[in-house]
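J.: no sequence on this one, just coordinates:
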């Protein structure tokens, strides 16, 4: 019976839906139901339309309009305000007041409009569900373009828009009251020439920001603020910001942000870091992003307090620092960080860095895996990859190309506990260690030479060197050749010593030949059977 009542109400709404018109030649005393009997003011129309009604606005400039929706739409029967054909303009004249205001209303669709010269372009407040704002321009605004502060937004769409030349934020959801906000989409936009942040978004769940461009902002380009969880930022192009490009931030560290994803974004010329995770960021993914200069800032910066970062497949160029985590304050922590398969090129100082200041702080479980550092550490005294005061560090498969200071180490480990340097990619790597409990390993048992104070050890599945003294070592790997001889044999390598001499035993196949060999140290694993084809 309930379904029957609902269906009856829906049919009643459709049957009673009316299309109204607004035009510069209209009159608010007319019926408004045809172009010839159109209303004159947009504000008059928004006070009268009900669920299922549509308002078609003819092109032209409507001056000093302040439209407030008096009624709400319903599922299947939204209130629609849209252009009749070409865009209509709402001109506030004196940069005061609000062009369009929606409070505690749902199922309203607004499109095809151009707002300029107001204090606020569009303001939403209270409970707002299933709003659709599309195909619009907001410009020359004294405050914020779209002001949604403290609104409980649910299932709303804001798309295909331009916001430019605002003194305040372009798009803001600054939530003073911690109202629920979830499943919203902001897409296909241009935001430029903004006197504050491009987008500030607080207390959102599963919100999606995609396919947009933000440029020339006085502060952050896009800022996820307190209690923002499971949001996705992708395909956003950000160019020239006065502070961060993209930021995730809980300044008071009592309303953290978790499980957010930043991917396929481009950030350039962010004055205080391209992507900045500052206090209260947990379980974040940053992937497939391109981050470019300027040379006095940082590519990806994770600091103060947080845990769980996977930054992978990113390209970072022309930075002061490329990948950086740490700098925790007293009593704070950074944990569980993985920098994987990133390319960092042309850094002034560190290509990758994990650094904790002394004191009651925690920096733990930090991994740099399969990253490539190209022309990094261009200033003397800095290194491609640095870890200082880290508990449990994992360095695996990184490569260092065209280091700019030849005598400086590629890797520096200081006061590192439970450290592992695994499977260096390059034939030559210089490592500086002090006050460190770590080891260098090749997981395939690869033979290598080093000039350090400890002895190298080789086993059936791993080659190892202990890194626990105050020393700088140079690690070299070589290729192996065997020549000349005859027939086929199996070569059993017992071990390599640090001079590169091979101790060997022959297990011969039939027919038994007399074998003479020469060799150089290389890629064949110790304690393994290696089939060698020899000339005869």
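T.: Arrived safely, thanks for sending. Note that this is a predicted model, so its numbers are computed, not measured. Numbers count the residues shown, from 1 in each chain.

J.: could you use CA atoms for every contact and neighbour count after this?
T.: OK.

J.: the protein: helices as residue ranges?
T.: Using DSSP state H, the helices found in the chain span residues 2-16, 42-46.

J.: deepest of those, which one?
T.: helix 42-46 (a mean of 22; mean count of other C-alpha atoms under 10 Å).

J.: elements contacting that one?
T.: Applying 3 or more C-alpha pairs under 8 Å, 6 or more residues apart in numbering; DSSP states H and E, one finds that helix 42-46 contacts strand 19-22, strand 67-68.

J.: distance from the last one to the middle of the chain?
T.: What that stands for is strand 67-68. Strand 67-68 sits 37 Å away from the centroid of its parent chain (C-alpha atoms, centre = their mean, to the nearest Å).

J.: packing partners for it?
T.: Under the contact rule (3+ C-alpha pairs under 8 Å, 6+ apart), strand 67-68 is packed against helix 42-46, strand 98-103.

J.: turn these into JSON lines, columns for distance to residue 113.
T.: JSON lines is the format used below for those (distance: least, C-alpha to C-alpha, whole Å):
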{"stretch": "helix 42-46", "distance to residue 113": "11"}
{"stretch": "strand 98-103", "distance to residue 113": "11"}
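
J.: who wins for proximity to residue 148 among these?
T.: Residue 148 lies closest, by C-alpha to C-alpha, to one member of those: strand 98-103, at 9.6 Å.

J.: mind listing what's buried in that closest one?
T.: 98, 99, 100, 101, 102, 103 (16 or more other C-alpha atoms under 10 Å).

J.: pasting the second one now:
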């Protein structure tokens, strides 16, 4: 009887487990082998991914470096929750984490001796990795080139793609063809880490669906030889809700025939977060919010280099926070096209806060003439800096009820122009309050509590726009509508009132330091995943509060454990990925949860 009870307990204890088997693929293998060792490896990735192989949930398939040619790999088996199927490339030893060290302009070639390579040989046809309707797969350490599509995953969920290098996708003579990585339509909960796409004609990385996470993904294009069709159109394209991009980078290299759309949110896109992303070299829109379904998104700490921010076709209620535009033709453009129902409105109720717009070569804010005649209205710029530019405004579109609050406008040559790209003259309808106009080629406009004084930047020639002691902008702003934190995450106000401009005057260091200025509080690691530690060795530990970047309190979602007198453990597993502010007494720091 005792023996039967023990067997029953063993069965219960193991009923939820999944057997885990390791298989191998190499160029020296054979698909008739068992696949259970390197000596008995299979020959093709296609076989390992097919339903004919024994690979199932919880299994790992190691693929040795080598040129696997023009395989069209169709994944026919899904993993399971807690038991994904892993397909992982390796160099010499399974699990050795190969790194191609691919870097634009330095090391741009594939190398089959480092990671497995799929080479379709014809970029006008075929898909390298087809994961349609698959779930719980992890794909690591692959090189892919010369297919129409690199990775295709419609209706796919809970995939992980990591360390994928892809190049040369699509017919360079077709009107719109070729994608590097395409998740969707109707995909969700997929993660991309350290993936790079080079010269896909239509789309570098395309994400359709909800709750995807991209970190350190890149897209480049430098194909100037094949006209509009060869140069990349969309570098990273997002169409869905609650997606997060962290530390992603896109670059249009040179004056390519296609103007390029850098990081683009289009169609129905709500509650997405773009954090610490960079778009470089696009003709106009480094970051593009496009269509009336694009709402309630946050762009934070992003940089547009040689390009700007496009609000078009009705994108509304979005926040652009702590972002920069440098040397764009137009730093911000509002316009409307025949897309998404035609003329209605260009964009409204978008808020730019703590942003820095430097040295636009034409107009800083462009109400652009385009296909449709419609207004841009009720957009607000608060605690922003507009430094340099030919014109502050170009008015070739109706504009109403837009506002600047707590802003600095300096070194801009002209105020505004109209009838530039079309014949009708549109008046500028913009209100100004608690802002400073200095060293411009025009007189300050009419407004409320405006200054015309030197803001006393620390070193504007070297792009340091911190306020010096004695600046007239200190404490001269209004708290109404002002962001809770400044460009560096310092809490507002630091003095008797809100400062004008993106930086609150303070004697403490920036939020990206682990230590406070007096060494009293330390947060680590930052960025973090599930756990953050707060150390306060010099003083009694103050109460800790947690806020998101909109100022909403999330303290109740964080479990705090006092480890000793000086250290607290913060369990952040109840928070979504993104940026948060940790406040403790007079201390405030921005932290990132990946």
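T.: Right, received. Where do you want to start? All values reported here derive from a predicted model rather than from experimental measurement.

J.: of the helices and strands packed on helix 42-46 of structure 1, which stretch is the most buried?
T.: Of these, strand 19-22 is the most buried (mean count of other C-alpha under 10 Å), at a mean of 23.

J.: that one corresponds to what range in structure 2?
T.: Under TM-score structural alignment, strand 19-22 of structure 1 corresponds to residues 22-25 of structure 2.

J.: and residue 155 of structure 2, what does it touch?
T.: 132, 133, 134, 183, 184, 185, 186, 187, 188 (C-alpha atoms under 8 Å, 6 or more residues apart in numbering).

J.: now the end-to-end length of stretch 126-138 of structure 2.
T.: 21 Å (C-alpha to C-alpha, to the nearest Å).

J.: where in structure 1 does that stretch align, residue-wise?
T.: Taking TM-score structural alignment, stretch 126-138 of structure 2 hits residues 97-109 over in structure 1.

J.: quick one on the thing from earlier: closest to residue 508 of structure 1 out of the helices of structure 1?
T.: Of the helices of structure 1, nearest to residue 508 of structure 1 by C-alpha to C-alpha is helix 2-16, at 86.1 Å.

J.: circling back: for the buried residues of strand 98-103 of structure 1, could you give me JSON lines that also reports distance to residue 309 of structure 1?
T.: Listed next are these as JSON lines, based on distance: C-alpha to C-alpha, whole Å:
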{"residue": "98", "distance to residue 309 of structure 1": "41"}
{"residue": "99", "distance to residue 309 of structure 1": "42"}
{"residue": "100", "distance to residue 309 of structure 1": "40"}
{"residue": "101", "distance to residue 309 of structure 1": "40"}
{"residue": "102", "distance to residue 309 of structure 1": "38"}
{"residue": "103", "distance to residue 309 of structure 1": "38"}
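
J.: and the furthest pair within the residues you listed?
T.: Maximum pairwise distance in the buried residues of strand 98-103 of structure 1, criterion C-alpha to C-alpha, is 13.4 Å, between 99 and 103.

J.: mind listing the shared neighbours of these two?
T.: By C-alpha under 8 Å, 6+ apart, no residue touches both residue 99 of structure 1 and residue 103.

J.: so how far is residue 90 of structure 1 from residue 412 of structure 1?
T.: Residue 412 of structure 1 is 61 Å from residue 90 of structure 1, by C-alpha to C-alpha.

J.: the more surrounded of those two?
T.: Applying other C-alpha atoms under 10 Å to residue 412 of structure 1 and residue 90 shows that residue 90 carries more neighbours, namely 25 against 21.

J.: verify the stated contact: the more buried one with residue 115.
T.: Yes: taking contacts as C-alpha atoms under 8 Å, residue 90 of structure 1 lies within contact range of residue 115: 4.8 Å.

J.: list the contacts for the most centrally placed residue in structure 1?
T.: Nearest to the geometric centre of structure 1 sits residue 262, at 3.1 Å (C-alpha atoms, centre = their mean). Applying C-alpha under 8 Å, 6+ apart to residue 262 of structure 1 gives the contacts 232, 233, 234, 284, 285, 286, 287, 289.

J.: corresponding residue for it in structure 2?
T.: So residue 262 of structure 1 corresponds to residue 299, using TM-score structural alignment.

J.: residue 186 of structure 1 too?
T.: Using TM-score structural alignment, residue 186 of structure 1 sits opposite residue 214 in structure 2.

J.: residue contacts, its match?
T.: Here residue 214 of structure 2 is in contact with 191, 192, 193, 244, 245, 246, 248 (criterion: C-alpha under 8 Å, 6+ apart).

J.: aligned counterpart of the first one in structure 1, please.
T.: In structure 1, residue 191 of structure 2 lines up with residue 157, judged by TM-score structural alignment.

J.: quick one: that match and residue 175 of structure 1, what's the gap?
T.: On the measure of C-alpha to C-alpha, residue 157 of structure 1 and residue 175 of structure 1 end up 18 Å apart.

J.: one more: residue 4 of structure 1?
T.: 39 Å.

J.: my read: residue 53 of structure 1 touches residue 15, true?
T.: No: contact between residue 53 of structure 1 and residue 15 fails when scored by C-alpha under 8 Å: they sit 10.5 Å apart.
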